[in-house]
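Visitor: mind looking at a prediction? Sequence and model below.
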Amino acid sequence: MRVIGLMSGTSYDAIDAAAADLRIEDGQLVLTPLGLLSQPYPAALRASLAESLPPATTTLEQVCRFDTGIGQAFASVAVQAVEQLCGGQADLIVSHGQTAFHWVDEGSVRGTLQLGQPAWIAEATGTAVVSDLRTRDVAAGGQGAPLVSIVDVLWLRGRPGTPVALNLGGIANITVVPAVDDPIAFDTGPANALIDAVVREVTAGEFAFDADGVMAGRGQIHPELFDRLLAEPYYARPAPKSTGKELFHLGYLAEAMTGLPPIEPDDLVATVTALTARTVADAVRAYGGTEVIAAGGGIRNPVLMHLLAEELRGVRLLATDELGMPSAAKEAYAFAVLGFLTVNGLGGTVPSCTGARHTSVLGSITPGAGPLPVSPRPKWAPVGLRLDPGVV
C-alpha cells in the first residue's frame, strides 16, 4: 500500500510529506521509503499561528479559519506528494495536522486539538485520509504522545543494550526500548521551542531559528538562569508524560528571568540550548540508555548536538540516517505507519509508552473519491519493522 504521511511539528515551520510503500510480511512491517518533500507554511498563516497559539488567546472564528487554512495548506502539499513521490497514485494519506493545544491538567491529558480539516486533503487528491490520531489514545487514558513510540519500538526492538529513540522537534521526546522490560516514552521538555522563541525575540523577527547554532556557539551559559530553568517541576514528574508550548514559551522564560540583570542575546540562546541537552541526557540516563538514535530539526544544530554528546558522557549518539531512516522524514513516515495500521484495524499505540489503558485503533477516516483502501487484513499485528532500500 502506498501511503503518504503529512506532518507539521510544534515548530510549525513547514509541512513535511513522506511517501512509503508499506506491507506486512512474515510478521514484519516492511517500509520502503519513496521520498520526502517539505514546503514552508504560507508566511501569513505561519505568522498568524505564531500570534494566536498559547499562551495567546484567540476566538472560535480564528480557530475555524485556522482549521480551514491549515487543511488547505496540507492539501497543497499532499497534491505535490501524490504526483512527485507516488507517480500520481496513492492509496492513503495520513495527516497529523497542526497541534493547536495539548490540555494537560496535573499530569493527566484531558484533551488535545490538532487543526487542519482533512476534507480539503481528500477533496484535492481524491484519496482517503486518516487524521486526528491522538484523541483516541487520550480517550483511553493516555497522553496522546509520543505516538511515534510504536514505530520506535517495532524498529529498535532487538538491538543490543537499551536503545533510545530521540526526536528533537519543538518539544523533545524519547522512546526507551529495553531488552526485557516494557518500553516507555515521554516528552523530556523543550527542544527547539524555547530556542526558536528566543531567537525570534532577540532578533526582532529577523531570524526564526539559530541556524547552525551560531548564536549558541558564541554565547555563554548563564548559571543562575540555567539553574532556575532546571528547577521546573515537569522534569521530576514520572513518565508517561507529555508537554508542549502551553508550558514552554517565551512568557515562561521571561518569568524565570525575573530579578536577573539583563542577559546578552547570545548567552540567552546558549542557556536554553544547554537546557535541552541537559534535560534530554538526564532522561536517557534515568532509564539506562546505551545509545541514542536521534531525528528531528534539532539534529541540524551542531552546538546542540555537541552539548548533548558531552552530557551523555560516552553514550553513543547517532542520527537515524545511519540506520537507514531519513531523519528529516522520520515523523512523517511514522504517521504513515499509524494510518496504515488504522485501515488494517490494528492498534497504533503501546500502552506502556502513552499510559493508556489499552492499545487503540487510531484516528478518523475521511473517504476519498472512491472506495476506502482495503488490503488483506493481517491475522496478527507486526512484531517488528524492517526498512527496505528505497528513495531516501
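Guide: That came through fine.
Visitor: make it CA atoms for all contacts and neighbour counts henceforth
Guide: Will do.
Visitor: where does the nearest residue to residue 102 once chain neighbours are set aside sit: helix, strand or coil?
Guide: Using C-alpha to C-alpha, 6 or more residues apart in numbering and skipping residues adjacent in sequence, the residue nearest residue 102 is residue 112, 4.4 Å away. Here residue 112 is recorded as strand under DSSP: H, G, I helix; E, B strand; the rest coil.
Visitor: residue 284: what's it in contact with?
Guide: Contact partners of residue 284, counting by C-alpha atoms under 8 Å, 6 or more residues apart in numbering, are 164, 174, 176, 292, 312.
Visitor: and the strands in the stretch 201-350 of the chain, which stretches?
Guide: 291-295, 316-319 (DSSP state E, counting those that start in this stretch).
Visitor: now, of these, which is deepest in the fold?
Guide: strand 291-295 (a mean of 23; mean count of other C-alpha atoms under 10 Å).
Visitor: and it, what does it pack against?
Guide: Judged by 3 or more C-alpha pairs under 8 Å, 6 or more residues apart in numbering; DSSP states H and E, strand 291-295 is in contact with strand 163-168, strand 316-319.
Visitor: how about those, which one is nearest residue 337?
Guide: Of all those, it is strand 163-168 that lies closest to residue 337, at 16.5 Å by C-alpha to C-alpha.
Visitor: residues in contact with that closest one?
Guide: 152, 156, 172-178, 191-192, 284, 289-299.
Visitor: out of the contacts of residue 284, which is nearest to residue 78?
Guide: Residue 78 lies nearest to residue 174 out of the contacts of residue 284, by C-alpha to C-alpha, at 28.1 Å.
Visitor: now do the buried residues in the top helix by length along the chain.
Guide: Looking across the chain with DSSP state H, the single longest helix is helix 60-85. Within helix 60-85, the residues that count as buried by 16 or more other C-alpha atoms under 10 Å are 66-82, 84-85.
Visitor: in the stretch 201-350 of the chain, which spans are helices?
Guide: Assigned by DSSP state H, counting those that start in this stretch, the helices in the stretch 201-350 of the chain fall at 214-218, 223-230, 250-256, 265-286, 302-312, 330-343.
Visitor: between strand 163-168 and the fourth one, find me the angle.
Guide: What it means is helix 265-286. 160 degrees (axes from the mean of the first three to the mean of the last three C-alpha atoms, to 10 degrees).
Visitor: got the contact list for the host helix or strand of residue 137?
Guide: Per DSSP states H and E, residue 137 falls inside helix 135-139. Residues from elsewhere that reach helix 135-139 (C-alpha under 8 Å, 6+ apart): 109-113, 143-144, 349, 354, 356, 359-363.
Visitor: ok, and here's another one to check against it:
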Amino acid sequence: MKVLGMISGTSHDGIDAAVVDFTLRGDVLHGHVTSASSTGYDPPLRARILAALPPAATTLAEVCELDTLVGQAFADVAEKAVTSGIGAAGRVDAVCSHGQTVFHWVDPSGTSALGTLQIGQPAWIAERLGVPVVADVRIRDIAAGGQGAPLVSYLDTLLLGGLPGRPAALNLGGISNMTVPGAAGGPLAWDIGPANALVDATVLDTGAHPAGYDADGAIAARGRVDEGLLADLLTEPYYRLPAPKSTGKELFHHGYVAAALARHGKDVGPADLIATLTALTAQTVADAVRAAGVDTLVVSGGGCANPTMMRLIADRLPGVRLTTSAELGAPPDLKEAIAFALIGWQTLHGLPATLPSATGARAARVLGAITPGREPLRLPEPVTAAPAALRLTVAEGVA
C-alpha cells in the first residue's frame, strides 16, 4: 500500500510530504520512500497563519478561511507528490495529513492535554486525489487521556528497536522532542522544549535573515551567549515537569522572549539573542539526554541543518554518540512525513499508532478520522498483530 504522509510542523514554514510504499513481511513492515518534497507556504499565507497564532486573538471567520487555504495548499503539494515520485505512477492508495497545528490546549499545570486543533481541511486533498485521507490524528489520543504528542514516538520505537545500548531519537523541529524506546515501563517520549521555535520567532521579529530562520546557524555562530539571560530562560517550570508532557507555541512564542528580555533588564543584540536561544535548545536537550541515560542519540528535523545547534548539543554530551536518522533510512528532514504515512497505514489496517507509555494515554488507540475518496470506502483486511520493526529504504534520487 502506498501512503502519502504530510505535515506542517510548529515552525509553520511549509509542508513536508513523503510517499511510502509499505509491505508487511512477517512481523517486519518494510517502507520504500518513492517521493518526497518540502514546499514553503506562500508568504502571504504564512503571514496569516502566524498572525492567527497564540497569543494573538483571531476570529472564527479567519479560522475558517485558513482551514480552507491550508487545505488547498496541502492538496497542491499532494498532487505534485504523487505525480513526481519514483515509480509513483501518478497514484497513491491513501493520504495521511497532519495538517497545521494552530493550538494545543494544555491545562495550566502542564500535566495533561485537554484538546488540540489542526487545520487544513482534508476534503480538499480527497477531492484532488480521489483517495481516502486520514486526518485529525492527535485528538483520539488526547480523548484517551494522552498528550497527543509526540506521535513520532511510534515510528521512533520501531526504527530504533534493533540498536544496542540505550538509544534515543531526538527531533529538532519548532519544538524538540525525544523518544527513549528502552525506558523502564515501556517506551517514553515527551516534548523537551523549544528547538527552532524561539530562534525562528526572533529572526522574524528582528529581521536578522530574510529567510525567517537562522540559515546554517550562521547568526548564532557569530553571536555570543548571554549567560545571565540563558540562566533566566532555564528557570522555565515546564522543564521540570515529568514525562510524558507536551508543549508548543502556546508557551514558546515571540512574546515569551520579550518577557524574558524585560526581566533581564539589558539590551541584547540580535546575534547574541539568537546565540543564547540556540544554547537554550542545546542545554535543555543535553539535560534530558543525560537524565535518561542515553548513549546514542539519533537526530532528525530542521535543527540537523543548523551546525551551530548540533555542535552545542555535542559539546554538552561527551561520550554520547550523535548520528542522524538517515542512518536508519529516514532522511532527517522527511522523518515526520514518513511517520504520518506510517500512522495512515496503521489506521487503515485497524492498528493503533500510539504507545500509552509514550503519550500517557490509558491505552493505545487507532488514530484519526477518514475522509473517503471518489469511490466507496473500502478498507484493507485488518492486520491482527502490529509490526515489531520497520525497515526503511529510499529510492535513488529522493533527497
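Guide: Perfect, I can see it now. Nothing here was measured: the structure is a model prediction, and the numbers come from that model.
Visitor: got a TM-score for the two of them?
Guide: The TM-score (TM-score structural alignment, normalised by the length of the first structure) is 0.97; 392 aligned residues with a C-alpha RMSD of 1.3 Å.
Visitor: tally of neighbours for residue 262 of the second structure?
Guide: Each residue near residue 262 of the second structure was counted by other C-alpha atoms under 10 Å, and the total is 10.
Visitor: now which residue in the first structure aligns to it?
Guide: Using TM-score structural alignment, the equivalent of residue 262 of the second structure in the first structure is residue 258.
Visitor: which one of the strands of the stretch 201-350 of the first structure lies closest to residue 338 of the first structure?
Guide: Closest of these to residue 338 of the first structure is strand 291-295, at 18.0 Å (criterion: C-alpha to C-alpha).
Visitor: circling back to that earlier point, dump the helices of the stretch 201-350 of the first structure into JSON lines; add distance to residue 35 of the first structure as well.
Guide: Below are the helices of the stretch 201-350 of the first structure laid out as JSON lines (distance: least, C-alpha to C-alpha, whole Å):
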{"stretch": "helix 214-218", "distance to residue 35 of the first structure": "30"}
{"stretch": "helix 223-230", "distance to residue 35 of the first structure": "39"}
{"stretch": "helix 250-256", "distance to residue 35 of the first structure": "35"}
{"stretch": "helix 265-286", "distance to residue 35 of the first structure": "29"}
{"stretch": "helix 302-312", "distance to residue 35 of the first structure": "25"}
{"stretch": "helix 330-343", "distance to residue 35 of the first structure": "10"}
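Visitor: so which of the ones you listed is the most packed in?
Guide: Comparing the helices of the stretch 201-350 of the first structure by mean count of other C-alpha under 10 Å gives helix 330-343 as most buried, with a mean of 26.
Visitor: and it, which stretch of the second structure?
Guide: Against the second structure, helix 330-343 of the first structure falls on residues 335-348 (TM-score structural alignment).
Visitor: same check on stretch 225-238 of the first structure?
Guide: Using TM-score structural alignment, stretch 225-238 of the first structure pairs with 229-242 in the second structure.
Visitor: picking up where we left off before, turn the strands of the stretch 201-350 of the first structure into JSON lines, columns for distance to residue 14 of the first structure.
Guide: Converted to JSON lines, the strands of the stretch 201-350 of the first structure look like this (distance: least, C-alpha to C-alpha, whole Å):
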{"stretch": "strand 291-295", "distance to residue 14 of the first structure": "16"}
{"stretch": "strand 316-319", "distance to residue 14 of the first structure": "21"}
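Visitor: and for the aligned residue in the second structure for residue 161 of the first structure, the neighbour number?
Guide: In the second structure, the residue matched to residue 161 of the first structure (TM-score structural alignment) is residue 165. Using other C-alpha under 10 Å, residue 165 of the second structure has 11 neighbouring residues.
Visitor: and residue 165 of the second structure, what does it touch?
Guide: 295, 296.
Visitor: ok, residue 369 of the second structure - contacts?
Guide: Applying C-alpha under 8 Å, 6+ apart, the residues near residue 369 of the second structure are 134, 135, 136, 137.
Visitor: now, which of those residues sits nearest residue 49 of the second structure?
Guide: residue 136 (18.1 Å).
Visitor: skipping its backbone neighbours, what lies nearest that closest one in space?
Guide: Using C-alpha to C-alpha, 6+ apart, the closest residue to residue 136 of the second structure is residue 368 (5.1 Å).
Visitor: cool, residue 2 of the first structure as well?
Guide: Residue 2 of the first structure sits nearest to residue 21 (C-alpha to C-alpha, 6+ apart), 4.5 Å away.
Visitor: superposed on the second structure, where does the helix or strand harbouring that neighbour end up, distance-wise?
Guide: Using DSSP H and E, residue 21 of the first structure maps to strand 14-25. When the second structure is superposed, strand 14-25 of the first structure averages 0.9 Å from its matched positions, counting by mean C-alpha distance after the TM-score superposition for the first structure.
Visitor: now that strand: buried residues?
Guide: Applying 16+ other C-alpha under 10 Å to strand 14-25 of the first structure flags 14, 15, 16, 17, 18, 19, 20, 21, 22, 23, 24 as buried.
Visitor: just checking, the first one touches residue 40?
Guide: If I follow you right, that is residue 14 of the first structure. Yes. Applying C-alpha atoms under 8 Å, one finds residue 14 of the first structure in contact with residue 40, separated by 4.0 Å.
Visitor: what residue in the first structure is paired with residue 174 of the second structure?
Guide: In the first structure, residue 174 of the second structure lands on residue 170 (TM-score structural alignment).
Visitor: its match contacts residue 10, doesn't it?
Guide: Yes. Here residue 170 of the first structure reaches residue 10: they are 4.8 Å apart, a contact under C-alpha under 8 Å.
Visitor: anything in contact with each of the two?
Guide: Joint contacts of residue 170 of the first structure and residue 10 (C-alpha under 8 Å, 6+ apart) are residue 193.
Visitor: so for these two, which residue has more residues nearby?
Guide: Ranked by neighbour count (other C-alpha under 10 Å), residue 170 of the first structure and residue 10 place residue 170 first, with 24 against 16.
Visitor: tell me the contacts of the more buried one?
Guide: 9, 10, 11, 190, 191, 192, 193, 194.
Visitor: repeat the analysis, applying 7 Å as the threshold.
Guide: Taking C-alpha atoms under 7 Å, 6 or more residues apart in numbering as the contact definition, residue 170 of the first structure lies against 9, 10, 11, 190, 191, 192, 193.
Visitor: which of these lies closest to residue 308 of the first structure?
Guide: residue 191 (11.4 Å).
Visitor: any idea what that closest one aligns with in the second structure?
Guide: Looks like residue 191 of the first structure aligns to residue 195 there (TM-score structural alignment).
Visitor: burial check on that match, number of neighbours?
Guide: Residues near residue 195 of the second structure, counting by other C-alpha under 10 Å: 31.
Visitor: do residue 188 of the second structure as well
Guide: Residue 188 of the second structure is flanked by 24 other residues according to other C-alpha under 10 Å.
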